[in-house]
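[1] What follows is a protein structure lacking sequence information:
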């Protein structure tokens, strides 16, 4: 493959899954990537695993072979289950590669918090201090200097983008938030499960992990850092009968007055607008034109408008009678929620244009 100005050599560990395949798809279109090395632990065909990438010329290598080539890599992405990256990251870091971990292994600064959330003792706690939480829009300056980047979870990043402006502006009075999110079935991974078969999911929805989703503590850590105090997160998750995407609604009860107009001003000030704003975060500021209780759907973002893209669309409203702010956020769980944001972090860490390889709009 012929790259752009840099001809980067990029490894993808765990490349057989949905996220690994999506990383390969996006990297194939990146102007500065010259060589992609997708790695798996077994003997399988790349084109049979990812037939949408047939003709790309990519073939699987083994994890052992990729480790042997560590000194050749500019970047390595981990698309592995929790507990794997922490065992291998040091090898690639010592070889000089930037490591972007899409699992949860480096998302917590405190190893005890990681163990409470995931039930696993951290195998490389000495690396946690240098890991940067890769919510690029919030931590861009830290990502720019990082060599170990912890990509956020898909629910978590969507919720962070939905609530960061509000917590930044009104965080002193916010101690609890409720988040309700529906994810596509790709969020459950590639392991076959009867409940996720088409015949089971079609026309249905599947709630799960209501005892406390693992992304809840991740969000509480991020929101605590934003506000300087504890913020409880009630995270409720469901699989919808679609393959990819997240439709998230966050409800926050305020202690002081606000309005939709004020909220739009807060969010536009935080993310900017037009060419001067965050490229991948768009705030829906359509004016309300109907009477009370009119079903004006264009006030809020639609999931279909982000699928296949690295964009997050946000919509805002305010229930004045109850003083509840309601934020709607939509992302593609495989792109902005995983592979796209990982490449966005790679771009920033390597000094490339942040949008390189990611400017495609929704399908």
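    All right, it came through fine. Since the model is a prediction, treat every value here as computed from it, not as a measurement.

[2] Could you use CA atoms for every contact and neighbour count after this?
    Fine.

[3] Show the contacting residues for residue 236.
    178-181, 207-210, 212-213 (CA atoms under 8 Å, 6 or more residues apart in numbering).

[4] quick one: it from residue 14, how far?
    Going from residue 236 to residue 14 by CA to CA, to the nearest Å gives 28 Å.

[5] Spell out the residue ranges of the strands in the stretch 151-300 of the chain.
    176-183, 206-208, 232-239, 246-253, 281-283 (DSSP state E, counting those that start in this stretch).

[6] picking up where we left off before, which of the contacts of residue 236 are buried?
    The neighbour count (16 or more other CA atoms under 10 Å) marks 179-181, 213 as buried among those.

[7] ok, and what's touching the longest helix anywhere in the chain?
    If you go by DSSP state H, the chain has its longest helix at helix 154-170. Surrounding helix 154-170, the residues in contact under the criterion CA under 8 Å, 6+ apart are 135, 174, 179, 181, 215-216, 218-219, 222-223, 226-227, 246, 248, 250, 263, 266-267, 270-271, 281, 312, 314, 327-331, 333-334, 336-338.

[8] Alongside the first one, take a look at this:
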């Protein structure tokens, strides 16, 4: 890597693609960035925050043709497109990090169930490493293909992993997950419902019949828990541009409920993630002590969505309802950073043997 990392961003016109370019421009080891577009769009007109960056769009087919000159290709494409491109890219010897859903399931039948389409590269599904760095870090250095998780999924997984691997959850009860995404999660194609004038001062529930990320969540949470997990996922867009707010309710196993406290649960989270630079750098636990009386609104002991916007951090806080035996976990991320481009770069850093935090150390705005 004496010349630094040469990277392409296929699908550079959307929010995730623009965020990929923004973060890569600040990466100390990246020396070339090639974003792609389908038409003749101007890069700086579409991404005015990157005015003066010097980046220009290339054609995606040209990038595929010259893939052997690149080190890594990020695919910020709609579901169905990555599976068409990945075989040729891997054949050229370039490493691929896919931000779409195409390689998140090891079983092609699971993909068909979730997305209603056949997978055109099923032989590569078992090879793809699921890209939650904090969980699959050991598998990434050898990976040719990393499958980034969905933004809801990575936020929920990090929030729930210590409970499930610690054996706290009663698996015979559904995990109730209420998730709110910023309007960037709806993409940049204009729709009346997601216009600022429509969303401001409101909420926009969607996919309550069964969100496409629910099967991905159930698949990954079941693997962590060592048993089948049922997820009741409710989703909405909030009146903010970026961010993921997740509040999960987990029924605790009956034999553990009486003695359990918030402090004991927090100790499990600190044990799993550590604190600050002494553990998982990008996962921070809000362990502020309880202040005030039983009915006081003690906002400070739960994480704030505003605290992670613009960063690659996931902030986690929790409480315990001992009357009902339910743990309440709050996890927040920026959907465009930890939920997309930031986690992709974190995976790239590990794949190339770099400092995992390179280009990603900024705190929230």
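    The structure has been received and is ready for your questions. All values reported here derive from a predicted model rather than from experimental measurement.

[9] Next one: the aligned partner of residue 75 of structure 2 in structure 1 from residue 248 of structure 1, what distance?
    Here residue 75 of structure 2 is matched to residue 78 in structure 1, going by TM-score structural alignment. Using CA to CA, residue 78 of structure 1 is found at 26 Å from residue 248 of structure 1.

[10] Comparing the two, which shows the higher neighbour count?
    residue 78 (28 against 23; other CA atoms under 10 Å).

[11] Tell me who's in contact with that one.
    12-14, 85, 99-103.

[12] again, only this time at 7 Å
    Taking CA atoms under 7 Å, 6 or more residues apart in numbering as the criterion, residue 78 of structure 1 is in contact with 12-14, 85, 100-103.

[13] Please narrow these to those residing in strands.
    Counting by DSSP state E, the part of the contacts of residue 78 of structure 1 found in strands is 12-13, 100-101.

[14] Apart from its chain neighbours, what residue comes closest to whatever residue of structure 1 lines up with residue 298 of structure 2?
    Applying TM-score structural alignment, one finds that residue 298 of structure 2 aligns to residue 296 in structure 1. Of all residues not flanking residue 296 of structure 1 in the chain, residue 290 sits nearest, at 6.9 Å (CA to CA, 6 or more residues apart in numbering).

[15] and the gap between the one you found and residue 261 of structure 1?
    16 Å.

[16] Confirm residue 149 of structure 1 sits in a strand?
    Yes - under DSSP: H, G, I helix; E, B strand; the rest coil, residue 149 of structure 1 falls within a strand.

[17] quick one, what contacts it?
    99-101, 131-134.

[18] Find the nearest non-adjacent residue to the equivalent of residue 213 of structure 2 over in structure 1, please.
    In structure 1, the residue paired with residue 213 of structure 2 according to TM-score structural alignment is residue 215. Excluding the flanking residues, the one nearest residue 215 of structure 1 by CA to CA, 6+ apart is residue 156, at 5.9 Å.

[19] Let me have the ones in strands among the contacts of residue 78 of structure 1 in a markdown table, extended by distance to residue 362 of structure 1 and neighbour count.
    Formatted as a markdown table, these follow (distance: CA to CA, whole Å; neighbours: other CA atoms under 10 Å):
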| residue | distance to residue 362 of structure 1 | neighbour count |
| --- | --- | --- |
| 12 | 24 | 27 |
| 13 | 27 | 26 |
| 100 | 24 | 29 |
| 101 | 25 | 30 |
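
[20] Neighbour count for residue 290 and residue 261 of structure 1, which is higher?
    Using other CA under 10 Å as the criterion, residue 290 of structure 1 and residue 261 rank with residue 261 on top: 13 against 9.

[21] For that one, what is the corresponding residue in structure 2?
    Using TM-score structural alignment, residue 261 of structure 1 pairs with residue 263 in structure 2.

[22] distance between stretch 300-319 of structure 2 and the chain's centre?
    Taking CA atoms, centre = their mean, to the nearest Å, one finds stretch 300-319 of structure 2 lying 14 Å from the centre of the chain it belongs to.

[23] And it, what's buried?
    Those would be 301-305, 307-319, for stretch 300-319 of structure 2 by 16+ other CA under 10 Å.

[24] what about the alignment partner in structure 1 of residue 280 of structure 2, neighbour count?
    By TM-score structural alignment, residue 280 of structure 2 lines up with residue 278 in structure 1. Close neighbours of residue 278 of structure 1, defined as other CA under 10 Å, add up to 15.

[25] Hmm, residue 272 and residue 278 of structure 1 touching each other?
    Yes - the criterion here is CA atoms under 7 Å, and residue 278 of structure 1 meets it with residue 272 at 6.2 Å.

[26] one step back: could you tell me how many residues sit around the closest residue to the match of residue 280 of structure 2 other than its chain neighbours?
    Leaving aside its chain neighbours, residue 278 of structure 1 sits nearest to residue 271 (5.5 Å; criterion: CA to CA, 6+ apart). A count of nearby residues for residue 271 of structure 1, using other CA under 10 Å, gives 21.

[27] what about the helices in the stretch 201-350 of structure 2?
    Assigned by DSSP state H, counting those that start in this stretch, the helices in the stretch 201-350 of structure 2 fall at 213-225, 254-257, 262-273, 342-351.

[28] mean shift between the longest one and structure 1?
    I take that to be helix 213-225 of structure 2. Comparing helix 213-225 of structure 2 with its match in structure 1 after superposition yields a mean distance of 0.7 Å (mean CA distance after the TM-score superposition for structure 1).

[29] before we move on, what about the third one?
    Here helix 262-273 of structure 2, set against structure 1 after superposition, deviates by a mean of 0.5 Å using mean CA distance after the TM-score superposition for structure 1.

[30] quick one, what contacts the residue nearest to residue 221 of structure 2 when sequence neighbours are not counted?
    Distances taken as CA to CA, 6+ apart place residue 229 nearest to residue 221 of structure 2, at 6.4 Å, with adjacent residues excluded. Residues near residue 229 of structure 2 by CA under 7 Å, 6+ apart: 171, 174, 218, 221-222.
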